[in-house]
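J.: Build me a model from this:
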Amino acid sequence: MSGGQQGGDPTLPLWRAAVLLRVLTLLFALGIIARHLAEYRRPWLALVMAGVMTVWTVAVAVRYLKPTEKLLAFAVVDLAVCCAVMTSSRLVLTPLQLHGEPVPLVPTVWVTGVVAAGAVAAGPVAGGVFGGVVAAFNFGVRGYVDTDLTRDLMLLVGVGFVLGLAASSSRRSAARLATALRTEAATAERERLARSIHDSVLQVLAHVRRRGAELGGEAAALATLAGEQEVALRALVSSAPTTSESGQADLGARLKLLETGRVSVSVPATAVPLPAATAGELTSAVREALANVDRHAGAAAKAWVLLEDLGSDIVVSVRDDGVGIEPGRVAEAEREGRMGIAGSLRGRIADLGGSVTLETAPGEGVEWELRVPRSR
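T.: Now for the predicted structure:
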């Protein structure tokens, strides 16, 4: 089960209800014991079991009201205690009370509390299993099967399953709410930073770009750099969060953040959802390819990034109009231990189960095609 996370366990109300059920059923069981005490074969043992149930109810109440990740193990111990108390009925009740004129077993409905505990602790399957175990002991202690006991079986298993579904739904809803709140907070902070950056850094970069272009010379080169950073920063602060609540990321939105004055990025109009880790690796590979453009393609080279969603495959092309690569130069770089292409680019794509294709010639620029399957 989910542990005691910040903000409290979302199933705590269900645990409180389970504890309340255990207390109410204990009172009922004590009343049944008092009603039939004089009729039992071993009244003293019935009183001992009443004490055991009372002490154990206090113990489970304390434990269940402080949910942790190890609560399922405690619930299994709780199940063992309940089944042991049920089994004691064979010593407490007379044969006639067990078979001929049935009298409720010693714990009577008190044992239903453990079914609720198992369901809340570990979900619908565990709830059904706990209910089945209690019903099996009910059959075993009685020594026969009839309609009433079969009805109890269906009720115990059904209640355990339904309560487990409720607990699982509660945890999922709490997780989605927490993710939504984090996304909302991140979006609000991003908007605040965007306003601050727009009012300060972007205005300064725009001023440097204009004045540098007017002055010419070395100032013009600085103006070009300022313009590229202005474009990149505007794309960054205007972009929406790229990761959804389900852990999917829009690869197109992430690639658009790489756009600058020298880099043009084209993506589909609709989102291209991928697991966040896959989108991150692909983005890093594209960033490495663009870094190679900066290092080797020439000062005036431009680059184009094209994202295509082919359904079963995702294809990203990175092309530049630079000086190109001499034949055999890539293999030589890998032999020399330069891991930019071999490690950061080809290694990343290989880890995703994809492939990398290179097309280049001296003076003809470079084109990388990164192809990754949507699902491995």
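J.: contacts, neighbours, all on C-alpha from now
T.: Will do.
J.: now the strands for the stretch 151-300 of the chain?
T.: Under the criterion DSSP state E, counting those that start in this stretch, strands of the stretch 151-300 of the chain are mapped to 248-250, 263-266, 273-275.
J.: okay, those strands, which one's buried deepest?
T.: strand 248-250 (a mean of 20; mean count of other CA atoms under 10 Å).
J.: Proceed likewise with the subsequent sequence, for comparison:
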Amino acid sequence: MTRDPVTPMWRATIALRVLTLSFAIATAIVQQGAYLREWLAWTVLGVMTAWTIATSVCYARERTRPPWLVVFDLVLTTSLLTLSPLILSDAQFAEDVPLITTVWGAAAPVAVGARFGAAGGVLAGLVVSVATGVARGRFDLDVARDGVLLAAAGLLVGMAATLGRRSAATLEQALRTEAATAERERLARSIHDSVLQVLARVRRRGGELGGEAAELAKMAGEQEVALRALVTTEPVKPSASGTTDLRAALQLLATPSVQVSAPAGEVELPVHVTAELVAVTREALANVEKHAGEDAKAWVLLEDLGTEIVVSVRDDGPGIAPGRLERAAEQGHLGVVESIKGRVRDLGGSAVLDTAPGSGTEWEVRVPAKARGKR
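T.: This next block holds a predicted model:
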């Protein structure tokens, strides 16, 4: 099981609670005899001591830090705090004697921040400060100051906890990627020394013999390219954030007649956007194979321009005669229109076809970068 990166912060929370409990007990000893209800004061301190021991045991281990426990911690803290009017005398309130929980109540917002992040820490700090105002029967500058300090403590701890978890997740992802890359390189070396060399020899020798052997050579060449792409490209798997690498997905489409060019870095897009752009590219390549002939070459270019993603598919075929697509649409053949333009339109992008007789065909698909965040 992966160790919680915020564990040291929980240990600090435990230390804070023990330290503030000691201060609360020392304050009660000093004020002994002045409380309105002495028995209730020591009862509350007994509950605080028991809860400090319980939370110290629970917060020390990741599996015993459920969200409900942290919420109950906040509820219990504010409940004990609001018992102060039943314990302190009017003279003690007039002298601004600390409430029965004293600074022990500050540990709850810290725990909430460590568990729920900055927003939770700030909210918990405000809850404790409001409870303080209710217990004192007034909301003055001192109560406001305490509220700001409590909210700030929850904010800082929450931000640190969130940053720690994100950093740990990023590091874990980087380690997994490094391990996967090393494994692919090992497999690539092994395959290169065996399967790829055999396929390359079959391709060369079959081409020299001609006839049926040439057909086998062509198939061997296709499998060689596909296998090289498979062992050198990172598997297309959704990340924790629900994205996949479009670059890796397109590189798997490479064949002896299809060349794929892409940026060096990953092009992360939501899973459904990547799937749609790969489907569009496949459709364009299928049209090349169907209409441009077996000997036609195709080039796929992926560009990440920051504000938009561009996928271009170009071939060296005979091109499309003017009016041919329009006539096909009138006859009910809407394959190109619906499979390419329709898919891209649903993503909020555009697909432009550039073709002319004798000059090949090129599809340029543009998807706005805001598609990265769409669901």
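J.: TM value for the aligned chains?
T.: Once superposed, chain against chain, the TM-score is 0.82 (TM-score structural alignment, normalised by the length of the second structure); 365 aligned residues with a CA RMSD of 3.4 Å.
J.: Which among the strands of the stretch 151-300 of the first structure is found nearest to R376 of the first structure?
T.: Closest approach to R376 of the first structure among the strands of the stretch 151-300 of the first structure (CA to CA): strand 273-275, 11.3 Å.
J.: Now do the closest one: which elements does it pack against?
T.: Secondary-structure packing of strand 273-275 of the first structure (3 or more CA pairs under 8 Å, 6 or more residues apart in numbering; DSSP states H and E): strand 248-250.
J.: how far apart are the strand it packs on and its match in the second structure?
T.: Mean deviation of strand 248-250 of the first structure relative to the second structure after superposition (mean CA distance after the TM-score superposition for the first structure): 6.8 Å.
J.: Show residues contacting that strand.
T.: Around strand 248-250 of the first structure, the neighbours that count as contacts under CA atoms under 8 Å, 6 or more residues apart in numbering are 242-243, 271-276, 279.
J.: before we move on, what about stretch 229-243 of the first structure?
T.: 183, 187, 190-191, 193-194, 202, 205-206, 249-251, 253-254, 256-261, 276.
J.: same question, stretch 301-309 of the second structure
T.: 247, 260-263, 267, 310-313, 366-370.
J.: Make a PyMOL selection of the buried ones in the residues you listed.
T.: Only the buried members of the contacts of stretch 301-309 of the second structure end up in this PyMOL selection, burial being decided by 16 or more other CA atoms under 10 Å:
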select buried, resi 247+260+261+262+267+310+311+312+313+366+367+368+369
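J.: Tell me, how many residues neighbour A254 of the second structure?
T.: 21 (other CA atoms under 10 Å).
J.: Can you give me every residue that contacts it?
T.: So A254 of the second structure contacts 225-226, 229, 260 (CA under 8 Å, 6+ apart).
J.: who wins for most neighbours among the residues you listed?
T.: V225 (21 neighbours).
J.: Could you measure from the equivalent of it over in the first structure over to T94 of the first structure?
T.: Aligned counterpart of V225 of the second structure in the first structure: V231 (TM-score structural alignment). Per CA to CA, to the nearest Å, V231 of the first structure is found 88 Å from T94 of the first structure.
J.: After alignment, which residue of the second structure pairs with M49 of the first structure?
T.: Aligned partner of M49 of the first structure by TM-score structural alignment: V44.
J.: if you skip the residues just before and after it, what's nearest to that match?
T.: Nearest non-adjacent residue to V44 of the second structure, counting by CA to CA, 6 or more residues apart in numbering: L80, 6.7 Å away.
J.: In which helix or strand does the one you found reside?
T.: In the assignment (DSSP states H and E), L80 of the second structure maps to helix 67-81.
J.: do the same with A131 of the second structure
T.: Going by DSSP H and E, A131 of the second structure is part of helix 118-136.
J.: Can you list the neighbours in contact with that helix?
T.: Against helix 118-136 of the second structure from outside (CA under 8 Å, 6+ apart): 74, 78, 81-85, 93, 105-106, 108-114, 139, 143-144, 146-148, 150-159, 162.
J.: Counting neighbours, what do you get for V85 of the first structure?
T.: By the criterion of other CA under 10 Å, V85 of the first structure has 22 neighbours.
J.: aligned partner of V315 of the first structure in the second structure?
T.: Aligned counterpart of V315 of the first structure in the second structure: V310 (TM-score structural alignment).
J.: OK, contacts around its match?
T.: 301-304, 364-367.
J.: go on, T112 of the first structure?
T.: 22, 131, 134, 156.
J.: Quick one: the strands of the stretch 151-300 of the first structure as TSV, columns for distance to E334 of the first structure too.
T.: Formatted as TSV, those follow (distance: least, CA to CA, whole Å):
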stretch	distance to E334 of the first structure
strand 248-250	32
strand 263-266	26
strand 273-275	30
